[in-house]
Structures are given as structure tokens and as C-alpha cells.
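Chemist: My questions are about this predicted structure, shown below with the sequence.
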Amino acid sequence: MSVPTDEQLVVDLEKKINELLQDELLSNVPRQPTLKELDALIAVENHRAYKITIDRSPLPSIDLIVRQNSTVREIKRLFRIQVERLEQAAGDHTRKISWKYIWKTFCFVFQNTRLADDDAVVSQIGIKQNSVLTLARLTHAKGTHQKAWKRRIRQYHHSSGQR
């Protein structure tokens, strides 16, 4: 009886994993899941995390899994990872996304409330399982031509006592 090589064991393991992922119960597991993604899926099943949807119409919506103690900053990070993964899967490597520009121009909206504070905790905002966040454009301050992100930064520094 011959002893299988390491490469043969890896190939056999990958075949078994792909076989398991064909099961209907595991349809929400990505093709090449990372340990973090598997941990997040387990957390959803144990009610320690939420599955939320980012509506970015006219583009397709994106589903994310966020923990109850995650912040808006973490949602932005997960959104960025998912968008970059979709871009990579589409084979569109020619376009570079300026995330600094995106977050100066757009913000998430939940139940008509702009999520401008990156340190706000998901569970305290009221986000729950199957909540929908909308990616909305920041607007100018009414009656001025001041960019909304400048106003947001100025309000944050003013409220925290910084100058």
C-alpha cells in the first residue's frame, strides 16, 4: 500500500470540500471562503451577527455579514472588500476605485438616517438581521456651496471640542 503525497492529500481534500459545498444547505458559503467568512457565517447562525444588504441602485445589491458590535467603519471595510472581489471576479482590473473619493461623496443611509459617524455601533443604530442600507450621495449644505463631507468633519470636531 502506497502512502499518499501531500499534494494528493490536498487535492483529495479540495474535492471533498467542493462536494460538500454543492449541498443545498451550504449554498450561501462562497467558493473560496476565508476563515473569517466561515466564522461570520457561523456567527449568523448563532445570532451573534446580522446579514445586511447594501442597496446601491442602479447597480446590484451587495450582501454583507456584520457582527452586532461592528461599527460603520467596519461595514465600509467589508463593502470595499466585497466590491473589490466582485471587480476581480468580473475580470475588470483596468479600473481603480478611489475609496477616499467614494466616502467623501457617498454615505450609507439606514431608515432615512445618514450614517455619518464611522464609530457608531451597528446594534445601537438599530440595524438588525436582513436590514437594508442604501448608498446615497452626500449633498451640499442648503444655501451654501460647502461640500457635505467638510460640514460633517467640522460638525464632528465642533461637537468633540476640537478646533
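Modeler: It's in.
Chemist: For the rest of this, base every contact and every neighbour count on C-alpha atoms.
Modeler: Noted.
Chemist: what's the helix or strand hosting residue 39 packed up against?
Modeler: For residue 39, the enclosing helix or strand under DSSP states H and E is helix 35-45. When contacts are defined as 3 or more C-alpha pairs under 8 Å, 6 or more residues apart in numbering; DSSP states H and E, helix 35-45 sits against strand 49-55, strand 62-67.
Chemist: now that helix, how far from the chain's geometric center?
Modeler: From the chain centre to the centre of helix 35-45 is a distance of 14 Å (C-alpha atoms, centre = their mean, to the nearest Å).
Chemist: Now do the buried residues in it.
Modeler: Neighbour-count burial for helix 35-45, counted by 16 or more other C-alpha atoms under 10 Å, picks out 40, 41, 43, 44.
Chemist: Below is an additional structure, to be compared with the one above:
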Amino acid sequence: MDDINDLAKTLTHDDLIEVTKSSLCTLITSDRLLSDLPPDIILEEIISQIAVEHGQSITIFISREDEPVLKVIVPQNATVIDLKKAIARHFELHQKRTGNKVKISWKYIWRTYDLNFDGIILDDNCSKIDNYGVTNKVTLTFKKRKKKKNI
């Protein structure tokens, strides 16, 4: 124990952070229950995973045309707007992990696309997602909005 204290006193703050990160990464990748988590997981993601395990949240898969499927976690009583915020947050984390610095205009996305579940458009932001039949482990897709004709 004294060796650890002596070592901690000689390392800088940045060195300690690096050692801690690498130790956590090794621990996460070597544990069979944690190995599917990203090595740079954040506290928000850990809390979400715990909520899923306790049945307080659900996992929803978001399918995009030629892109990988996003796995989004939301509370069971979430509204459509909560789901949209969770998608934006998850995508921001995905962008950060892949090193992509492209700025996404979510106002444009939600003005141009709707979320679709089995042919049903999730169009009321205040409505709960379970009103549309969205449950655990379902897949939602982005569907291009049709332009309204002005007569």
C-alpha cells in the first residue's frame, strides 16, 4: 500500500488520469458482462444501463438508411420529445467517439424526417411512446416527411 501512495505522489494529475482510464479500460474489456460497453463509457451511459437492467428503461434501436443502427435507452414512460432528445444525445456521443466533428442541426432533422414505427408516424411530441406501441427492443426508422401541397 505504501508503494501505491509513493507512486501516486510522484505522478502528475494527468498521469493519474491516464493510469485510471487505462485500468478501467482493461477491467471493462476483460469482464464478460461489461465487454459490450465502450471503453470510454460515461456515467450517464452506466446509469442508463443499470436502469434497463432494473426494468426502469427500455432500449430502442434507430435504423438509418446506410448507417449503423443506433441503440438508444429511454425511460419507460418517455414522450416522443424525450426520445428525440435521447437520439440526439446518443448521436453526439457516437460522433465524439468516431472523431467526427460535423455539426448536426436537429431542428432541420426533425423538420425533415419523422420517426416511424410499423407504419405509424410518431408525430405528437407530447404523447408517450407507448401510445404508439413502442416497447423494449423495437426498431424505429427515419422517414422523410412528405411536403404539403399549398392550394
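Modeler: Noted; the coordinates are in hand. As the structure is a computational prediction, the values presented were derived from the model and not from experiment.
Chemist: For the residue nearest to the spatial centre of the second structure, which non-adjacent residue is spatially closest?
Modeler: The residue lying closest to the centre of the second structure (C-alpha atoms, centre = their mean) is residue 90, at 3.1 Å. Computed as C-alpha to C-alpha, 6 or more residues apart in numbering, the closest residue to residue 90 of the second structure that is not its neighbour in sequence is residue 72, at 6.5 Å.
Chemist: Please look at that neighbour and residue 63 and confirm they touch.
Modeler: No - judged on C-alpha atoms under 8 Å, residue 72 of the second structure makes no contact with residue 63 at a distance of 10.8 Å.
Chemist: Those two: which is more packed in?
Modeler: With neighbours defined as other C-alpha atoms under 10 Å, residue 72 of the second structure and residue 63 compare such that residue 72 has more, 20 against 17.
Chemist: against the first structure, where does stretch 36-50 of the second structure fall?
Modeler: The counterpart of stretch 36-50 of the second structure in the first structure, counting by TM-score structural alignment, spans residues 28-42.
Chemist: Show me where the second structure has its strands.
Modeler: Listed in chain order, the strands found in the second structure under DSSP state E are 57-63, 70-75, 113-117, 120-121, 138-144.
Chemist: And the contacts of the fourth one?
Modeler: Okay, so that is strand 120-121 of the second structure. When contacts are taken as C-alpha atoms under 8 Å, 6 or more residues apart in numbering, the neighbours of strand 120-121 of the second structure outside the stretch itself are 114, 115, 132.
Chemist: Out of those residues, grab the one that's most surrounded.
Modeler: In terms of neighbour count, residue 115 stands highest of these at 21 neighbours, by other C-alpha under 10 Å.
Chemist: can you tell me how far that one sits from residue 94 of the second structure?
Modeler: 19 Å (C-alpha to C-alpha, to the nearest Å).
Chemist: again with residue 141 of the second structure
Modeler: Look at residue 141 of the second structure and residue 94 of the second structure: by C-alpha to C-alpha, they are 18 Å apart.
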